[in-house]
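Undergrad: need a structure here:
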Amino acid sequence: MRVLLIEDDERVAGPLTEGLRRFGFTVDHARTGAEGLAAPEAAMVLLDLGLPDMDGIDVCRALRSRSAVPIIMITARDDEVDRVLGLELGADDYVSKPFGVRELVARIRAVTRRARPALADPPGGSAQGADGPDRPGTPGVQRIGPLTIDCRTRQVRLHRSSIALAPKEFDLLACLAEDPGAVCSRRQILDTVWEPNFFGPTKTLDVHIAALRRKLGDASWIENIRGIGFRLVPPAEIR
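TA: The predicted structure follows:
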């Protein structure tokens, strides 16, 4: 896996690059936000928030505006607001300095699993086929009433119209869709969509639930089970 490390501190970047290479990663190192934004796209971005030329939050925003590449923030900041803002902008996880290479590798692997990268088209033609990418029986494609979730391509369609979701919004929808109608606890959702033992404000989850409801066009798609969590059901089932 090719990793882009955006980190200005050589005392961090040097050992981290060496350690990641020992685990089999190919590491491209950018020392400023501008270098990072100009670098070729990688499979994973490790982004320091304290950069010399621009705030890492702005780099995160710029990256997310043009790409769904997984982003793990690296921060020495104690302010919870920065971490939450980064997650709201589309970062997938964060690690706080100091940290060990093994911890970072575990987080990279966890984020990669959650990202569910798209599968390549089969030889000799498009994976969509004559009936489109959401045809019944396609591996990785799930239908819940008029809602279609394609975990291979991270695309969502409602009544065959595409819905643009931010990375965390897609992960949240995919989490709820794993067992339609079943209640997912808030803790379960935070551990799955954000990180195990996430200790940030739970308002982060509520913000994403509200955004997802707006994009689905009907708040009743996601039912709030007071004091427990949420469940995903077609609106007709909860009227």
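Undergrad: For the rest of this, base every contact and every neighbour count on C-alpha atoms.
TA: Fine.
Undergrad: What is the neighbour count of Ala13?
TA: Neighbour count for Ala13, taken as other CA atoms under 10 Å: 17.
Undergrad: which strands and helices sit next to the strand or helix carrying Ile149?
TA: Using DSSP states H and E, Ile149 sits within strand 147-150. Secondary-structure packing of strand 147-150 (3 or more CA pairs under 8 Å, 6 or more residues apart in numbering; DSSP states H and E): strand 141-144, strand 155-158.
Undergrad: which one of those strands lies closest to Met44?
TA: Of all those, it is strand 155-158 that lies closest to Met44, at 19.7 Å by CA to CA.
Undergrad: Where do the helices of the chain begin and end?
TA: In the chain, the helices defined using DSSP state H lie at 10-22, 33-38, 56-66, 80-88, 101-115, 167-177, 186-189, 203-216.
Undergrad: so which of these is the most packed in?
TA: Across the helices of the chain, averaging neighbours per residue (mean count of other CA atoms under 10 Å) puts helix 167-177 on top, at a mean of 21.
Undergrad: That one vs helix 101-115, what angle?
TA: 70 degrees (axes from the mean of the first three to the mean of the last three CA atoms, to 10 degrees).
Undergrad: now helix 167-177 and helix 56-66, what's the angle there?
TA: Helix 167-177 runs at 70 degrees relative to helix 56-66, counting by the same axes, to 10 degrees.
Undergrad: tell me which strands and helices helix 167-177 is in contact with?
TA: Right, helix 167-177 is packed against helix 203-216, strand 229-232 by 3+ CA pairs under 8 Å, 6+ apart.
Undergrad: again, 7 Å this time
TA: On a contact count with 3 or more CA pairs under 7 Å, 6 or more residues apart in numbering; DSSP states H and E, helix 167-177 meets strand 229-232.
Undergrad: Show me what the strand it packs on is packed up against.
TA: helix 167-177, strand 184-185, strand 222-225.
Undergrad: at 10 Å instead, please
TA: Counting by 3 or more CA pairs under 10 Å, 6 or more residues apart in numbering; DSSP states H and E, the packing neighbours recorded for strand 229-232 are helix 167-177, strand 184-185, helix 186-189, strand 222-225.
Undergrad: Any idea which of these gets closest to Val95?
TA: That would be helix 167-177 among these, by CA to CA, at 17.3 Å.
Undergrad: Please provide the structure for the following sequence as well, for comparison with the first:
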Amino acid sequence: MTTEGTTARIVRSADRKHWWDGAIDSWQSFPVTGNFDLASAAHGLLLVHNEDTVAPGEGFDRHHHRNTEIVTWVLDGVLRHEDSVGNTGVLRPGVVQRMSAGSGVLHSERNDNGYTSRQPLRVVQMWIPPSTPDTAPSYEERDVSDALAGGDLVVVASGLPRDADRTAITLGNRDAALHVARPAAGQSITVPDAPFVHVFLARGDATMDGVELRQGDAVRLTGGGSPRITATAPSEILIWEMHSAAE
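TA: Below you'll find the predicted structure:
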């Protein structure tokens, strides 16, 4: 897909990197498992974009992060977060979470439904670098369900000065924002105009500039432009707007 001044690479759901350990089924838009140079495969500032399905009672045991802005978005189920700074959170669909690892933090994430519930957790986790390294670790979450009810594109996390008075949660990167929409069938949204954009169809079906997108598909836009996305079924769309690239 190419328009004047804009190039787009479509990454189909099945073409993502796949990792599975029996309890966690991870589909990775960028290679993460075993990759120690995330910036080499990044798109703009987006280093990691994983869609993980986690079995009941299972999850990621306590592990370390540093100098990473981690944004978590639950699609189905309930996620429990705990970290070494004393933050805890129980995330459900419609609640956006940001953990700034800064100078270093340990955290764990688990499917909060027990082993006997048979209810998997489906969650998207996204990483970008901070603008300023080695800050104090911090945590923020907010329920944005009401804002999403109309189907319009909503800024749910941002470090852009433009969004200082309206964003749901604040990112530690001044060049990035995450938008989410839940359009009904037939409803359209306009993709933000930025040098780097990542569009992910988390649920449903849609078209963009005549190209059909299915659940799990992503589009990496470079060079600006504002294409329209039209849902052809009730959908959920995550869009990263980025004004610089990872180094």
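Undergrad: And the TM-score between them?
TA: With the length set by TM-score structural alignment, normalised by the length of the first structure, the two chains reach a TM-score of 0.27; 110 aligned residues with a CA RMSD of 5.9 Å.
Undergrad: could I get the helices and strands packed on strand 229-232 of the first structure as JSON lines with distance to Arg61 of the first structure?
TA: Shown next, in JSON lines, are these (distance: least, CA to CA, whole Å):
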{"stretch": "helix 167-177", "distance to Arg61 of the first structure": "12"}
{"stretch": "strand 184-185", "distance to Arg61 of the first structure": "29"}
{"stretch": "helix 186-189", "distance to Arg61 of the first structure": "24"}
{"stretch": "strand 222-225", "distance to Arg61 of the first structure": "27"}
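Undergrad: Test my guess that Glu81 of the second structure contacts Glu140.
TA: Just so we're on the same page, residue 81 of the second structure is His rather than Glu. No. Applying CA atoms under 10 Å as the test, His81 of the second structure and Glu140 come out as separate, 11.5 Å apart.
Undergrad: Need the nearest residue in space to Ile24 of the second structure, chain neighbours excluded.
TA: Of all residues not flanking Ile24 of the second structure in the chain, Val54 sits nearest, at 4.6 Å (CA to CA, 6 or more residues apart in numbering).
Undergrad: Does Val90 of the second structure lie in a helix or a strand, and which?
TA: Following DSSP H and E, one finds Val90 of the second structure within strand 88-91.
Undergrad: what does that strand contact?
TA: 72-83, 97, 107-112, 123, 139-143 (CA atoms under 10 Å, 6 or more residues apart in numbering).
Undergrad: Buried among those residues? Need that as a selection in ChimeraX.
TA: In ChimeraX syntax, the buried subset of the contacts of strand 88-91 of the second structure is picked out as below (16 or more other CA atoms under 10 Å):
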select :72,73,74,75,76,77,78,79,80,81,82,83,97,107,108,109,110,111,112,123,139,140,141,143
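Undergrad: And the helices in the second structure, which stretches?
TA: Under DSSP H, the second structure gives helices at 145-148.
Undergrad: ok, how many other residues are close to Lys17 of the second structure?
TA: 15.
Undergrad: What of Val90 of the second structure?
TA: Val90 of the second structure has 16 neighbouring residues, counting by other CA under 10 Å.
Undergrad: how close does it get to Arg122 of the second structure?
TA: Going from Val90 of the second structure to Arg122 of the second structure by CA to CA, to the nearest Å gives 14 Å.
Undergrad: try Glu236 of the second structure
TA: For Glu236 of the second structure, the distance to Arg122 of the second structure equals 13 Å [CA to CA].
Undergrad: what do you get for Ala206 of the second structure?
TA: 20 Å.
Undergrad: more crowded one of those two?
TA: Ala206 (27 against 22).
Undergrad: Nearest spatial neighbour of the more buried one, chain-adjacent residues omitted?
TA: Ala231 is the one closest to Ala206 of the second structure (CA to CA, 6+ apart), at 4.1 Å.
Undergrad: Arg228 of the second structure now?
TA: Excluding the flanking residues, the one nearest Arg228 of the second structure by CA to CA, 6+ apart is Thr190, at 4.6 Å.
Undergrad: Could you count how many residues lie near that neighbour?
TA: Counted with other CA under 10 Å, Thr190 of the second structure comes out at 14.
Undergrad: Touching, it and Thr230? I think so.
TA: Yes. Counting by CA under 10 Å, Thr190 of the second structure touches Thr230, with 8.9 Å between them.
Undergrad: residues shared between the contacts of these two?
TA: Met208.
Undergrad: just so I know, which of the helices of the first structure lies nearest Arg157 of the first structure?
TA: Per CA to CA, nearest to Arg157 of the first structure of the helices of the first structure: helix 203-216, 9.4 Å.
Undergrad: What helices and strands are in contact with the closest one?
TA: Against helix 203-216 of the first structure (3+ CA pairs under 10 Å, 6+ apart) you get helix 80-88, strand 155-158, helix 167-177, helix 186-189, strand 222-225.
Undergrad: Repeat the analysis, applying 8 Å as the threshold.
TA: helix 167-177.
Undergrad: Between helix 203-216 and the helix it packs on, find me the angle.
TA: Using the same axes, to 10 degrees: helix 167-177 of the first structure against helix 203-216 is 80 degrees.
Undergrad: Give me the angle between helix 167-177 of the first structure and helix 80-88.
TA: Using the same axes, to 10 degrees, the inter-axis angle of helix 167-177 of the first structure relative to helix 80-88 is 70 degrees.
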